[in-house]
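Asks: Structure for this input, please:
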Amino acid sequence: MNMFSKKSPLTWAVHISVVLLVALWLFPTVGLFVSSFRTADQIANTGWWKALFTQERQAPAIRISGEEAEIDGRFVISGNLFESDEVEISKWGTSSRAPEAYAPGETVDVGDGASLTVTEDGAFSLAAPQSFGDSRLPRVFTTATRPPEFTLENYRFVLFDPGNREGMARAFFNTLTVTIPATIIPIVIAAFAAYALAWMRFPGRALLIAAVVGLLVVPLQLALIPLLRLHNEIGIGKGYLGVWLAHTGFGLPLAIYLLRNYMVGLPRDIIENARVDGATDFQIFVKIILPLSFPALASFAIFQFLWTWNDLLVALVFLIDATGETTVMTKQIVELLGTRGGNWEILATSAFVSIAVPLVVFFAMQKYLVRGLLAGSVK
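Replies: Sure, this is the predicted structure:
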C-alpha cells in the first residue's frame, strides 16, 4: 500500500487555474491601491510594481532661479534644483536634445562667458562676469535616482478639499444613500414573496414561479425608458425614490429566485410542527424561516450591494440633477476622466475609494456566498 498519494493532473490544473484567477483579480486591485499613494510624476514614469525601489528617471526641465551675489568680481546665482536631499543626479544637460550630456560636478559654458556647475546632490552654481539682470536663465535637464515616495495628498484632495468641486466625499455619501435602501427594500419584499411561493398553497403559484424565472432574462435596458416615463408621470423621476424603486424592480426576480430555492430546501418537519403548535404563517416566517435563511439573504445582499454600488446606467437615467447634488461615485469618476484625463493619481485614488466599500462588504460576507448560491441544488 502506497504511503504517499499522488495528485492527479486534473487536480493540479484546477489549483493552477484558481491561482491564476486570483492573481488576475488581485494584481489590478493592488496596483490601484499603490498608485493611489504615488505622485503624478512617479505614475507617469514608472509602473506601480517599482514603487518600493529607488528609481532612475529624467525629471522635467528646471529653470535656474535665485538671488544674485557678487563674489570675487563675478556674479553668482546658487541653490539646489530639488527640495529633497535624497536625490542623486547621474547625468545632466542644458538642452532637450542632449539631456544627459554632462556628468555631476562638471562645469559647462552656457554662453556670454557664463558657466554652470551642477553637483550630484542637485546643488548648482551659475557664474558670469556681468550681472544677469532680467536675462533669461538657462534650464537644466537631469537624470536622477529618487527614493520611494508616497503621499496622502491624493486622498486629501479627493475626499477633504473643501474648494474642490470634483471631490468624492459628497458622491460617496450619495452612493451610500442610493445603495443601502436599494439593497434592503428588495430583500424585505423578496423574503415575503419567496416564503409564499415556497410554503403557501394558492391558485396560480406555479405561474408566478414561472414568471419570476422569465423575468431573470429580461434585459435591463429594455425597461429603462418605459419605467422612466412612468416615474416622470407620477413625479418621482428625478430623485432618490425613483432610483430606489428602479433597483428594487430590477433586483427582485433574482432575489425571489434565490430565496425561494433556499426556503424550499428547509426541513418540512420544523414548519409542520410549528403549525401544529398553533403558529401563524407570519410567526413561522419571522421566527423560523428568516433565521434559517440568513445565508441566502446574505448572498443576495452581496450581489445587490455590489451591483447597485457599481451601477452607472440606472443612476444616469433616474438621478437627473444638473447641480450635482445627487451625483454618485461612478458618475463622478466618469467626469474626472473627462476633465482630468492626465491626472492619473487623482483617478487612481478616486477609483480605489469607489471599490473600497464593496471589497469590505464582500470579504465580510463571502462565507455565505457559496452557501446561498448552492441553495436548492441538492436535497
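
Asks: make it CA atoms for all contacts and neighbour counts henceforth
Replies: Fine.

Asks: Could I get the full set of strands for this structure?
Replies: For the chain, the strands defined by DSSP state E cover 55-63, 68-71, 74-80, 88-93, 107-111, 114-118, 123-128, 139-146.

Asks: closest to Phe362 out of these?
Replies: Closest to Phe362 of these is strand 55-63 (Cα to Cα; 35.8 Å).

Asks: Let's have the strands of the chain in CSV, adding distance to Ile180 and mean neighbour count.
Replies: Formatted as CSV, the strands of the chain follow (distance: least, Cα to Cα, whole Å; neighbours: other Cα atoms under 10 Å):
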stretch, distance to Ile180, mean neighbour count
strand 55-63, 44, 16
strand 68-71, 63, 13
strand 74-80, 53, 18
strand 88-93, 51, 22
strand 107-111, 65, 14
strand 114-118, 59, 20
strand 123-128, 56, 21
strand 139-146, 45, 20
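
Asks: any chance of the ones you listed in a markdown table, plus distance to Asn232?
Replies: Rendered in a markdown table, the data for the strands of the chain read as follows (distance: least, Cα to Cα, whole Å):
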| stretch | distance to Asn232 |
| --- | --- |
| strand 55-63 | 54 |
| strand 68-71 | 70 |
| strand 74-80 | 63 |
| strand 88-93 | 64 |
| strand 107-111 | 71 |
| strand 114-118 | 68 |
| strand 123-128 | 67 |
| strand 139-146 | 58 |
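
Asks: for the ones you listed, which one sits closest to Phe282?
Replies: strand 55-63 (66.3 Å).

Asks: which secondary structure elements does the closest one contact?
Replies: Using 3 or more Cα pairs under 8 Å, 6 or more residues apart in numbering; DSSP states H and E as the contact criterion, the neighbours of strand 55-63 among helices and strands are strand 139-146.

Asks: list the helices and strands the strand it packs on packs on?
Replies: Counting contacts by 3+ Cα pairs under 8 Å, 6+ apart, strand 139-146 packs against strand 55-63, strand 88-93.

Asks: closest to Ala211 out of the ones you listed?
Replies: Evaluated with Cα to Cα, these place strand 55-63 nearest to Ala211, the distance being 60.8 Å.

Asks: roughly how far apart are Leu24 and Ser17?
Replies: As judged by Cα to Cα, to the nearest Å, Leu24 and Ser17 stand 10 Å apart.

Asks: returning to that earlier point: which stretch among the helices and strands packed on strand 139-146 comes nearest Ala301?
Replies: Of all these, it is strand 55-63 that lies closest to Ala301, at 44.6 Å by Cα to Cα.

Asks: now the other sequence, so there's something to compare against:
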Amino acid sequence: MSTTTPLASDSGDATTSSSSAKKSSGPIARVYDFLRSIPTIVVWLIVVVWSIPTLGLFVNSFRSRDGQRNTGWWKVRPSELTLDNYDQIFGARQGLGQSLLNSAAIAIPATIIPIAIAAFAAYGFAWVDFKGRKPLFIATVALLAIPLQVALIPLLQMFVGGARLTLPFLDKTITLIPDFDLAGTTTAVWLTHTGFAMPFAIFLLHNYISQLPKDLFEAARIDGAAHFTIFWRLVLPLSVPVLAAFAIFQFLWTWNDYLVANTMIGANASQQPTTILIANLAGDFGRNENILPAGAFVQAFVPIVVFFALQKYFVRGILAGAVKG
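Replies: All right, here's what the predicted structure looks like:
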C-alpha cells in the first residue's frame, strides 16, 4: 500500500490560494466588486445630476432680478431671457473683461512655470546620479507639509520691503532679496502660486518619470545622447499625460483662487482677478445679486473648457506612476 505525500510547493500553493481567498472576501474587495458592478448608465446619471447646478446658473444668468426671485430657473419662459446682466458685468463700471485678463495673467504663468522647472527637477531626481540626491528629494517633498496660509503674510512683507538679515555681532544688515515693489500686482500672486506648486509638481512628475523603462535611457546613452537630449527628445514626449494632468489641477486652482489673490492684491482694483470682482458684484446690501449668476458662469466657463480640452489625459495622468509595468 502506497501513500502520497503532498509536495511543499502544493502546500505553498494551497496557503497562497487560501490567503488570496481571504483577501478577496474582505470588506475592501467587496466594495471594489460593488463599484465594478455599477452600470455605466448610473455613472452618467450621476454626471448629469452634478451638471444640473451649472445649467441652473447658466439659465439664471439671462434672467432679471424679479424673475430670479419669483420663480425657479426650471420655470423660465423664453420671453424672460435678457442680456442685461452680461451688459452690466462687462460694462465699464464692473470691468469683468479686465479682471478676466488679470486672471489669465495669474493662471497661465503659475501653470507653465512650475511645469517647466519641475520637469527638469523630476528628471534630475529620477535619472541623474548626483551627491545628496535622495536627501534633497525628501526635503523637497517635505515642503508639501507647509500650509499656504502661514506663509502668506511673510511673503507679502517680502514683496513689499524685500528680505534682510541683520548680523548683531557685526552691526551690519545684509539684503537677501531687494524690494521689487510687487505688492498689489498679479506678479506677486503667480509667484506665490508657483512656489507652492513646485513641491507637488516635482513629486508627481518624479513618480511618473522614474517608472519609465530603464532600457530606453541606456539605449539613448549608448547612442551618445546627453541628459538634455534625453529629456527633450525622450522624457517630455512620454510624459505628456502627467504634464497635462498637473496643468489641469494647477490651472483650476490658480484660476479659482481667492485667498492668495485677495492677500497679495488687496484693494488694487486694476489688478483684481475675477474671483475678487465677483465677490464684490452684489454691491452694498446685495442690491445687484441678479448679476452674480452671469459673473459666476463666465468665471466657471474657462475651467470647463480647459478640463474638457485635456480630459483624455486626465485619468492617465492621475494614475501616472501608481503602478509599474
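
Asks: what's the TM-score here?
Replies: Superposed pair, TM-score by TM-score structural alignment, normalised by the length of the second structure: 0.79. Supporting alignment: 274 aligned residues with a Cα RMSD of 2.0 Å.

Asks: Make a markdown table out of the helices and strands packed on strand 139-146 of the first structure and add distance to Val361 of the first structure.
Replies: A markdown table is the format used below for these (distance: least, Cα to Cα, whole Å):
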| stretch | distance to Val361 of the first structure |
| --- | --- |
| strand 55-63 | 36 |
| strand 88-93 | 45 |
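
Asks: Where in the first structure does stretch 238-251 of the second structure fall?
Replies: The counterpart of stretch 238-251 of the second structure in the first structure, using TM-score structural alignment, spans residues 292-305.

Asks: now the helices: where do they sit in the stretch 101-250 of the second structure?
Replies: Under the criterion DSSP state H, counting those that start in this stretch, the stretch 101-250 of the second structure carries helices at the ranges 133-142, 148-161, 186-209, 214-222, 227-230, 236-238, 240-255.

Asks: Could you dump those into a markdown table and include distance to Leu83 of the second structure?
Replies: Compiled in a markdown table, the helices of the stretch 101-250 of the second structure are given as follows (distance: least, Cα to Cα, whole Å):
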| stretch | distance to Leu83 of the second structure |
| --- | --- |
| helix 133-142 | 49 |
| helix 148-161 | 39 |
| helix 186-209 | 30 |
| helix 214-222 | 57 |
| helix 227-230 | 53 |
| helix 236-238 | 45 |
| helix 240-255 | 25 |
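
Asks: Pipe these into CSV and attach mean neighbour count and distance to Gly266 of the second structure per row.
Replies: Shown next, in CSV, are the helices of the stretch 101-250 of the second structure (neighbours: other Cα atoms under 10 Å; distance: least, Cα to Cα, whole Å):
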stretch, mean neighbour count, distance to Gly266 of the second structure
helix 133-142, 13, 30
helix 148-161, 15, 11
helix 186-209, 22, 11
helix 214-222, 12, 49
helix 227-230, 14, 42
helix 236-238, 14, 38
helix 240-255, 22, 16
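
Asks: and Thr175 of the second structure, what pairs with it in the first structure?
Replies: In the first structure, no residue is matched to Thr175 of the second structure (TM-score structural alignment).

Asks: Name the nearest residue to Thr175 of the second structure, sequence neighbours excluded.
Replies: Arg164 (4.4 Å; Cα to Cα, 6 or more residues apart in numbering).

Asks: ok, Leu155 of the second structure - contacts?
Replies: Contact analysis of Leu155 of the second structure by Cα atoms under 8 Å, 6 or more residues apart in numbering lists Thr192.

Asks: Quick check: the alignment partner in the first structure of it vs Ile236 of the first structure, distance?
Replies: The equivalent of Leu155 of the second structure in the first structure is Leu227 (alignment by TM-score structural alignment). According to Cα to Cα, Leu227 of the first structure and Ile236 of the first structure sit 11 Å apart.

Asks: same question, Leu337 of the first structure
Replies: Taking Cα to Cα, one finds Leu337 of the first structure at 30 Å from Ile236 of the first structure.

Asks: More neighbours: those two, which one.
Replies: Comparing Leu337 of the first structure with Ile236 by other Cα atoms under 10 Å, the one with more neighbours is Ile236, at 18 against 15.

Asks: residues touching the more buried one, list them.
Replies: Gly242.

Asks: mind running it again at 10 Å?
Replies: Ile236 of the first structure is in contact with Leu228, Arg229, Leu230, Gly242, Val243, Leu245, Phe318, Leu319, counting by Cα atoms under 10 Å, 6 or more residues apart in numbering.

Asks: With distance to Val76 of the first structure added, can I get those in CSV?
Replies: Output for these, formatted as CSV (distance: Cα to Cα, whole Å):
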residue, distance to Val76 of the first structure
Leu228, 71
Arg229, 74
Leu230, 76
Gly242, 70
Val243, 67
Leu245, 72
Phe318, 66
Leu319, 62
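
Asks: How about residues contacting stretch 152-159 of the first structure?
Replies: By Cα under 10 Å, 6+ apart, the list of residues contacting stretch 152-159 of the first structure from outside reads 35-40, 160-172, 345-350, 353.

Asks: Ok, which of the helices of the stretch 101-250 of the second structure comes nearest Leu35 of the second structure?
Replies: helix 240-255 (24.0 Å).

Asks: I'd like the distance from the closest one to the chain centre, please.
Replies: On the basis of Cα atoms, centre = their mean, to the nearest Å, helix 240-255 of the second structure is displaced by 5 Å from the centre of the chain it belongs to.

Asks: got it, and stretch 265-273 of the second structure?
Replies: Taking the mean C-alpha point of stretch 265-273 of the second structure and that of its whole chain, the gap between them comes to 23 Å (Cα atoms, centre = their mean).

Asks: Repeat that for stretch 48-56 of the first structure.
Replies: Its chain's average C-alpha position is 22 Å from that of stretch 48-56 of the first structure, according to Cα atoms, centre = their mean.

Asks: and if you look at stretch 22-39 of the first structure?
Replies: 10 Å.

Asks: Give the buried residues for it.
Replies: Neighbour-count burial for stretch 22-39 of the first structure, counted by 16 or more other Cα atoms under 10 Å, picks out Thr29, Gly31, Leu32, Phe33, Val34, Ser35, Ser36, Phe37, Arg38, Thr39.

Asks: got it, and stretch 67-77 of the second structure?
Replies: When neighbours are counted by 16+ other Cα under 10 Å, the buried residues of stretch 67-77 of the second structure are found to be Gly67, Gln68, Trp73, Val76.
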